[in-house]
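Chemist: Take this sequence and fold it.
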Amino acid sequence: MHSIEQLQYLVNKAIADTKYTEQPAELYEPISYLMQLGGKRMRPVLVLIATEIFDGNVLKALDAAIGIELFHNFTLMHDDIMDKAPLRRGKPTVHAKWNESAAILSGDVMFVEAYKLMIKVDDSILREVLAIFSDTASGVCQGQQADMNFEKRDDVSLPEYLEMIRQKTAVLLAGSMQIGALIGGAVPDQANLIYEFGENLGLAFQLQDDILDVYGNPEKFGKQVGGDILSNKKTFMLIKAKELATGNTKSDLDTWLNSSDDPLAKIKAITSIYNLLEVRKLAEIEMEEYVNKALRALDMISVNRSKKDLLRGFAEQLLIREN
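Modeler: All right, here's what the predicted structure looks like:
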């Protein structure tokens, strides 16, 4: 088995070696620019890990892995436009560096390029892989739309929220692993188990993200702490707080949600309400339940335990982020 670092190296090298059509430059340069911004390459690495767990050759899965990363970055490019985000990993976003039209069209081409890489899998699994990839892509878009719809609603329930993050975040992790397992030669029930592992891991990861947005160390978290509070983003923390708050606490929460005059005061006040209602503890319990579901699915996969230990390590690396 390769280490995670070795697989990240393979993915980064393949991305660096990929050459796109040179003309028109405004269409293809943004793709290279965004793909070179880096990141942990979590999703393509999961494709390769899942392939290798079932004794497959990671080099045969590399095209599909890069296809997954292209699709993921396509969603980031379009998300940045919708969010009007000026920066991505500390660099100007594509629409800020070029323009929105260029970013939309380049993103569309990234989606096409992802499919072109995905169809390079063995013919015996091609239909199944494309079905998984297509369902995954639709799910991510549905999750993004639900997230946008939530911005206009004050009555989002926890089941609705959990379904949204399942689609927006978890299905891509799960689909990446299922595709990798099929390339590695896994039988359907085993590929389904690794999908279950990835889906629950993705849900746990997003809940951890909710927690770190409030309580994380900004230097280690890599994002502005309190950003979700300032934007009134529907997260597990906020939905649970609105559900539990009564009396003066409810009034205070409503007042601060409608305030934008003093950002630091708003973050401090709403964090204090979260502390009072102990919603961090509730989020951590929910997160741990999904981690345990993921590990139970992993335990049921019929491969050598030492191979599964790599996935256990990946889960720990993913979830145990310093705060």
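
Chemist: going forward, measure contacts between C-alpha atoms and count neighbours the same way
Modeler: Fine.

Chemist: So Tyr290 sits against Ala204, correct?
Modeler: Yes - because the distance of 5.4 Å satisfies CA atoms under 8 Å, Tyr290 is recorded as touching Ala204.

Chemist: One more sequence to fold, the one below, so I can look at both together:
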Amino acid sequence: MMHSFGELVTKFTSYFNVRHFPMAPSTLYDPCEYFLGLGGKRIRPVMCLMGNELFDKITPDAYHVANAIELFHNFTLIHDDIMDKAPLRRGMQTVHTKFDEPTALLSGDVMMIQAYEYINKVRTNTIHRILTLFNKTAAQVCEGQQLDMDFEKKETVDLDDYIEMIGLKTSVLMAASLQLGAILGGAGDSNAKHLYEFGLNLGIAFQVQDDYLDAFGDPEKFGKQVGGDIVANKKTFLLIHALDVATGAQKEELQNLLKQNEDDKVEKVLAIYRSCGVDEWARSLKEKYVTVAFQHLEDIAVLSVRKKPLKELTSFLVQRDF
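Modeler: Here you go, the predicted model:
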């Protein structure tokens, strides 16, 4: 029997909510446990289980790899928070704020090492394929983070370069999570590749939507203030496209607005976005990536009924009133 996306989230969460680290030294390991205790949607490890179940029943190895994926993801978050000087994560203090920066660095390091301990538990002969994909993906996530930091120093960023950065920073881990599960489920190379491309395109669609909702979302529904990216002058899909298509006067006004932090900055930027048709453009860009994702899902050679949970996942990630 196939599990729904929601059932797998529940199953994985109860499996994952154990202590993953030794008791001593508590100054190193308690911050790790504290951070994992902040929760999270656990989407990436569940994608690994879904990738497995698309082809066969879920194996114990899939749970080991799912643990590794979630620990790796949390390691990147601990270090990202240091780089971003972020005081809060999920409404709670970040590790470097609650403890200190050296502790956060070491806790992140040891969390990544623990991820490899879980991969080390894999008992099938696919271990080399698993490790090769996991390592490649881990390096790509670092590349994406570096490109993101590089872009902060640039006046303008090309849309294709931005999409490449998002792919590396966000999408490859989703895509690899699905493909790692597929490998453990006994998928052939062609099916595993289609599933990877499904995840990659879904991840980019998710980021387009995220950028859109930050600007145009309803704060009541999404629980965050509209325009956070605009206040922070973050380069997003919306800003890059607006600078591409704006008239001379609009472009000049937009660039001036980016240099200041007046009370009405968000409203003024949104007005330019609307007059440039950025909102409609973002909707169609998201649809483009969702369509490509679905085409790859369609091309996977398994019974369509087995694909239902992945369609549910797509609805969960990219259909939030947009």
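
Chemist: before we move on, back to that, Tyr290 and Ala204 of the first structure: who's more crowded?
Modeler: Ala204 (29 against 21; other CA atoms under 10 Å).

Chemist: now the nearest residue to Glu29 of the first structure once chain neighbours are set aside, what's its secondary structure?
Modeler: Nearest residue to Glu29 of the first structure in three dimensions, chain neighbours excluded: Glu22, at 7.8 Å (CA to CA, 6 or more residues apart in numbering). Three-state assignment for Glu22 of the first structure (DSSP: H, G, I helix; E, B strand; the rest coil): coil.

Chemist: and Glu22 of the first structure, how far is that from Arg321 of the first structure?
Modeler: From Glu22 of the first structure across to Arg321 of the first structure, the span is 39 Å (CA to CA, to the nearest Å).

Chemist: Likewise for Gly198 of the first structure?
Modeler: 18 Å.

Chemist: Compare the two and say which one has the larger neighbour count.
Modeler: Neighbours per residue (other CA under 10 Å) separate Gly198 of the first structure from Arg321, with Gly198 holding more: 29 against 15.

Chemist: can you pull the contacts of that one?
Modeler: By CA atoms under 8 Å, 6 or more residues apart in numbering, the contact set of Gly198 of the first structure is Ala170, Val171, Leu173, Ala174, Gly175, Met177, Ala294.

Chemist: Which parts of the second structure are strands?
Modeler: Using DSSP state E, the strands of the second structure run over residues 88-89, 92-93.

Chemist: quick one: buried residues of stretch 311-320 of the first structure?
Modeler: By neighbour count on 16 or more other CA atoms under 10 Å, the buried set for stretch 311-320 of the first structure is Leu311, Phe314, Ala315, Leu318, Leu319.

Chemist: how far away is Asn73 of the first structure from Thr18 of the first structure?
Modeler: From Asn73 of the first structure to Thr18 of the first structure the distance is 15 Å (CA to CA).

Chemist: tell me, the lengthiest helix in the first structure lands on which residues of the second structure?
Modeler: For the first structure, the helix with the greatest residue count under DSSP state H is helix 188-215. Aligned using TM-score structural alignment, helix 188-215 of the first structure spans residues 189-216 in the second structure.

Chemist: That stretch vs the first structure, average offset?
Modeler: Its matched residues in the first structure lie on average 0.6 Å from stretch 189-216 of the second structure after superposition (mean CA distance after the TM-score superposition for the first structure).

Chemist: Pull out the buried positions in that stretch.
Modeler: 191-216.

Chemist: circling back: of Asn73 and Thr18 of the first structure, which one has the most company?
Modeler: Asn73 (18 against 11).
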